[in-house]
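In: this one's structure only:
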C-alpha cells in the first residue's frame, strides 16, 4: 500500500465508528513508523480538524501520540497548517526573542478549532442560546487569533489568521451586546471582511433603528465618571487589573461612528478587515525631516508610532438634545431613572460629524515602563490639529498635549487634552488590537473639567498613509508649544 493510499484510508475510516479499525491487523498499525503516523494525522487534520479526535479514538497508540505527545512538534505542525506563527507577535508584545517565546501549540490549536465549531453550531440555534454555545473562551480564542497574526512587517504576506477568523464569522447572527464577551465579538464583527448580523446596512438610511441602542449608550452621561477614566474602561475592582477594556462601551462607540461615516460617505474609517488589528500594521510615513537624528524613532523610544500625521473623527449631539436626553426626559414605562430614547427617534435628530487632521510630535519618553512592560515607557507628545479645509488658517488650529502608556492589563492607553479657545477638552482612547495597529484608537472626548452637565462624545483616531513635512516651523501656537517643551 502506498503512503498516499494509507493516509486516505485512515482518514475515511476515522469518520466512522472507531471500532471498525479493529478489522485492521494490529501489527500493521504498530509497525508504521511514528514519523509516518504523524504525517497521516497532519493530513487528516488539514482535511478536517475533527478528524484528529476521531483518530485519537481508534487505538491507544494514536491516542497517546495525539493527546500525550512527547514534545510539541506534531501540534506545532498542525497549528501552523492553519494559523500564522504567533511567536512573532508575542515576541513583540513581551520583548522576548522569538525562540524564547513559550506557546502551548496543542491547547491553542484546540481552542481555535473549538471556537469555529461553536460558531458553526450557532447558525442553527436560537438567538437566546448563542452565548451558551459561543462562550467566553470561544470569543477570546477568536480575538487572540486576530490580534496575534503576523506583525505588520509581513503585511505583504497573506495572513492565515485573517482568513480563518473571516470564515468563522461569515453569516453569523450575533446576540445583543449585553456582556463583555458578546460585545467583544461584535467589535470583531465590525472589522471583519464578512457579512454578519452586525454589518452595516447596504442603504445608509436603513441604519437609524439599528444604531439607536449605541447612541443611547454613548450619549448617556451616566456612563462617564472617574472610575472608568471618562472613557471605555472597566472600573477597577479588587482582584482585577487596572486598565481592562469595557467592550460594551467600545462596541457602541464604534457603532455610532461607523454609521455616521457610512451615511455621509465622506470618511474612510480604518475598517478594512481584521488585518488592521495586527501589530505594526499602521502606515509608514516619510516625515521629510532635515536631520535623521531629529525623528522620534531615533531620538526617542516611540514604540507606539505616535509621531506623524493622523486623522480623527468626532461626533456630538446638539447640546439641547443632549440635555433633554440626560436631564429632563425619563421613560415612565421603562422603570425608575430609565432614560427615554425618543430624542433619537425624532425625524429632525442629527449628530455632528467632524473629520480633523492632526500632527503629533514626541517631546519626552520616560525611562522605563510599568511592570510587565519596561520596554514601553510612557510617551509624552504634543500636537497641532486642524480642520482639513483650513490647513493654513491659524485660527482653525488647536493645541493637543497627551500621553500614550501601557495599562496594568496590557492595553495601550491614549490620553490627551485639546485646547479650543478658552476651553479644554480631554480624550480617553484604547488602541484597537496590538501596538501600532492600522485600526487606530477609539475612545471618548469630554470636558476636561468634567462638570455635571458637560457633554461627551465618541472619537476615532488613526494614522494616515501619506508622507508629510514636519510642521515645526508653523507660525502658530503649535510652534510655541514645541519650543516650550524642548527647553
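Out: That came through fine. From a predicted model like this one, the values you see are computed outputs, not experimental measurements.

In: all contacts plus neighbour counts: C-alpha atoms, from now on.
Out: OK.

In: and for residue 121, the neighbour number?
Out: Neighbour count of residue 121, defined by other CA atoms under 10 Å: 13.

In: let me fix that: residue 307
Out: Neighbours around residue 307, by other CA under 10 Å: 22.

In: residue 363 is in contact with that one, correct?
Out: No - between residue 307 and residue 363 there is no contact under CA atoms under 8 Å: 9.6 Å.

In: tell me the first helix or strand C-terminal of the longest strand seen in the chain.
Out: As assigned by DSSP state E, the longest strand anywhere in the chain is strand 351-365. As assigned by DSSP states H and E, the chain's next helix or strand after strand 351-365 is strand 379-386.

In: take the one below as the second:
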C-alpha cells in the first residue's frame, strides 16, 4: 500500500491551501505549518518573489496599491512610481505586523486576559502600544477609496432634539449619505450581492473587529480618568509617551471614545488563564507594571478592573467628556506658534516648548470685567431652555455702558503684558495635535448623541467615513493638470518660486459643494470660571450647539509649502452660509486647504460679521481619515483677530452634497 505525504503535493496546491487558511481567519496556522519541516519553511519564507505573501495579504486587507491619496492622485502617479510601490511594499512583514497588532489590541483590551501576562517596564509597554497604534493607523490610511459615481436620495433627519437649531436645506441630509448606505441593508444588486456590503472595504471590516472592545485598558483609563496624564497639553510627557498618546488619540479621533468592556463576573476557567498572548515579529504583549498598571487596577482588591460603579460604561463616558472639555475649552491652548489651531509647535523635528500663559496674566483682565475674583464662589445656573448666545465681552444692558471705560483700561493694560514677538511657524512645520482633536471628537459627539437618534448618526460615525472619497464627490469632474504649473508659466511645466503665485490645480480635497458645520460653545462666564478652576465638575454644564449649512467653491490655487506634496497645491476657496443663520443674515466665508508637515490636511476657514465682509471668526481644523472623507474635519473656532479675550470651542464639519 502506497503511503501518502503532504510533501507529495504540488507547491501551487500547498500555496492555495495557505491562502485559504488566511482567508478563513487562521493566519497563525501559516507560521505553525512553516515549523513542520524545512521544505515548508522554505516555501513560505524563502520565496523568490512576493506572489504568495501578496495573495495572503489580500485575503484580509485592501490592496495598498489602489489606496491612492485622494481625488486626482492616480493622475499624479507615474507608472514608474506604481512599480516602485510594488517592489518596496513588504507584503510579508506588513501582514505579520497587522496580525500581531490585532492580537495585541484584543489581548490588552480584555480585562481578564491582561492578568495572565507577565509584567514589563513602562517604556517597553509604551513602545509596544505605539507600534500597535501606528499599525492600526496604517490600516486606516490604506483602506480602499470609495467609488466616485454613486448617487443617493437625500433624506432629511426628522429626529433632531428640540434644543438643537439646525439650519438645513431641504435638498440635503444632515449627515453624510454614503457611509450610511454602506452600513445599511439595501436591495440586491445585479450580481446577487447586498448593495451595502459590496461597497465595504476589507480594511474597515478588520478595524471594526479589532477595535470592538476599544484600546488597551490603561490607554482607555488615561482618556477617561480624573486628570490628564502628562499635563493638560501633554507638556510633562516624555517623547515616547507623547508619540504613544498622539497615536492613541489619533485613533480615538477616528473612532470616538470606546469605553472599556465590563468584565465577566463569572469565574475564569483555568484553561482561559493558560492562553498565551500573541507573539509576532519578536514582540509579545504584556501587562504594564508600576504606575501604568495602577492607572487601571488601583482601588481594586482583586486582579483586574476595579469593582463598583467607577468603571460602568456610563461613568467612563462621563469622565471622558469631562476630560475632553478641560482640553477643548482651555483658553491657554491658543498660541501664535500653533497658528491658533489644533497643532503641535514642532521645529526641526523637536517639540517646541509649550508656552502656557500664567493664570493671573491671562484671566485676571477678563475676570475684572465680571467683577469676579479667582476665589469667589459664583454659582452656576442654567435654564435648560435658554439658548441665548453670549458674545465675547458682552455684559448686556446698562452694565455694559457702566463698564465701558473700565473695560478699555483693563484691555489696554493686558495688551501690553508681552511686547516680545513670538516665533511663527509655517504650515510646513506644523503637526496635527491629535490629543486635542480627539477631545473635540468626544465633546461634539456627546452633544450630537444628546440631540439625535443613534441611527441618524451612523453616516457620520461609520468607519467607512474614514475612506478617501467617502464624502459626496464626483472625481471625474476634476482632473489635475500634468504637471502642476503656474498660469504665467503655463505649458513650461514649472512652478514659480513665489509661494503665493497662482498655479494650476484641481479640487483634490473635494471642497466644492454643500457642507454642514457643528459648532459648540459655552456661556462666556462658564468658559472663564471653568478655566479658572480647571475642573469642569459642574453636572449641569451644557454647551450651546448649532449645525449650520455652508456652500463652498474654489477661488484659486497656490504652491504647496511642502515639496513632497507639490502635486497637491494649496486650495483657496470662498463661500457663504446658506439658509437662516442664528441671526438671519448670511456670513461670507473664505479659507484654504493645504498639507502640513505630517501629511495631514489642514483646513482654515474665516467667517465674516453678519452681512459684512470683515472677518470675525476663525476655524482651524484637520481632515479625519483620507482626503474627501465623509467623517470630515475636526477643529476649533476662535476670534479671527486673535485678541486676548477671544473664546474658543470645538467644531466638526462634514460634506453632504
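Out: Done, it's in. All of these numbers come straight from a predicted model, not from anything done at the bench.

In: in structure 2, point out the residues matching the longest strand of structure 1.
Out: Counting by TM-score structural alignment, strand 351-365 of structure 1 lines up with residues 543-557 of structure 2.

In: buried residues in that stretch?
Out: By 16 or more other CA atoms under 10 Å, the buried positions in stretch 543-557 of structure 2 come out as 543-554, 556-557.

In: so which elements touch the longest strand of structure 1?
Out: Other helices and strands packing on strand 351-365 of structure 1, by 3 or more CA pairs under 8 Å, 6 or more residues apart in numbering; DSSP states H and E, are helix 247-264, strand 308-317, strand 379-386, helix 477-486.

In: could you rerun that using 10 Å?
Out: helix 247-264, helix 296-299, strand 308-317, strand 379-386, strand 397-406, strand 456-463, helix 477-486 (3 or more CA pairs under 10 Å, 6 or more residues apart in numbering; DSSP states H and E).

In: all the helices of the stretch 201-350 of structure 2, residue numbers only.
Out: Using DSSP state H, counting those that start in this stretch, the helices found in the stretch 201-350 of structure 2 span residues 202-210, 217-222, 239-255, 270-273, 290-297, 313-328.

In: quick one: closest of these to residue 624 of structure 2.
Out: Evaluated with CA to CA, the helices of the stretch 201-350 of structure 2 place helix 239-255 nearest to residue 624 of structure 2, the distance being 6.4 Å.

In: what residues are shared contacts of residue 307 and residue 363 of structure 1?
Out: 296, 381-382 (CA atoms under 10 Å, 6 or more residues apart in numbering).

In: adding neighbour count, write those out as JSON lines.
Out: As requested, those are exported to JSON lines (neighbours: other CA atoms under 10 Å):
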{"residue": "296", "neighbour count": "20"}
{"residue": "381", "neighbour count": "21"}
{"residue": "382", "neighbour count": "24"}
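
In: now render the residues you listed as CSV, adding distance to residue 177 of structure 1.
Out: Formatted as CSV, these follow (distance: CA to CA, whole Å):
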residue, distance to residue 177 of structure 1
296, 40
381, 35
382, 36
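
In: what do we get in structure 2 for residue 138 of structure 1?
Out: Residue pairing (TM-score structural alignment): residue 138 of structure 1 is matched to residue 132 of structure 2.

In: hmm, back to that, out of the helices and strands packed on strand 351-365 of structure 1, which comes closest to residue 131 of structure 1?
Out: helix 247-264 (14.8 Å).

In: residue in structure 2 paired with residue 283 of structure 1?
Out: Residue 283 of structure 1 maps onto residue 472 in structure 2, by TM-score structural alignment.

In: for that match, give its distance to residue 105 of structure 2.
Out: 33 Å (CA to CA, to the nearest Å).

In: and the helix or strand harbouring residue 132 of structure 2, what's buried?
Out: For residue 132 of structure 2, the host element (DSSP H and E) is helix 122-141. Neighbour counts over helix 122-141 of structure 2 (16+ other CA under 10 Å) mark 122, 125-126, 128-137, 139-141 as buried.

In: over to stretch 216-226 of structure 1?
Out: Buried residues in stretch 216-226 of structure 1, counted by 16+ other CA under 10 Å: 216-221, 224.

In: onto which residues of structure 2 does that stretch map?
Out: Counting by TM-score structural alignment, stretch 216-226 of structure 1 lines up with residues 326-336 of structure 2.

In: that stretch: end-to-end distance?
Out: 20 Å.

In: now stretch 325-338 of structure 2
Out: End-to-end distance (CA to CA), stretch 325-338 of structure 2: 19 Å.

In: rewinding a little: which helices and strands sit right next to the helix holding residue 132 of structure 2?
Out: helix 91-108, helix 202-210, helix 239-255, strand 287-288, helix 290-297.

In: residue 243 of structure 1 maps to what in structure 2?
Out: Aligned partner of residue 243 of structure 1 by TM-score structural alignment: residue 430.

In: identify the residues contacting residue 522 of structure 2.
Out: Residue 522 of structure 2 sits in contact with 329, 389-390, 528, 530, 541-545, 647-649, where contact means CA under 10 Å, 6+ apart.
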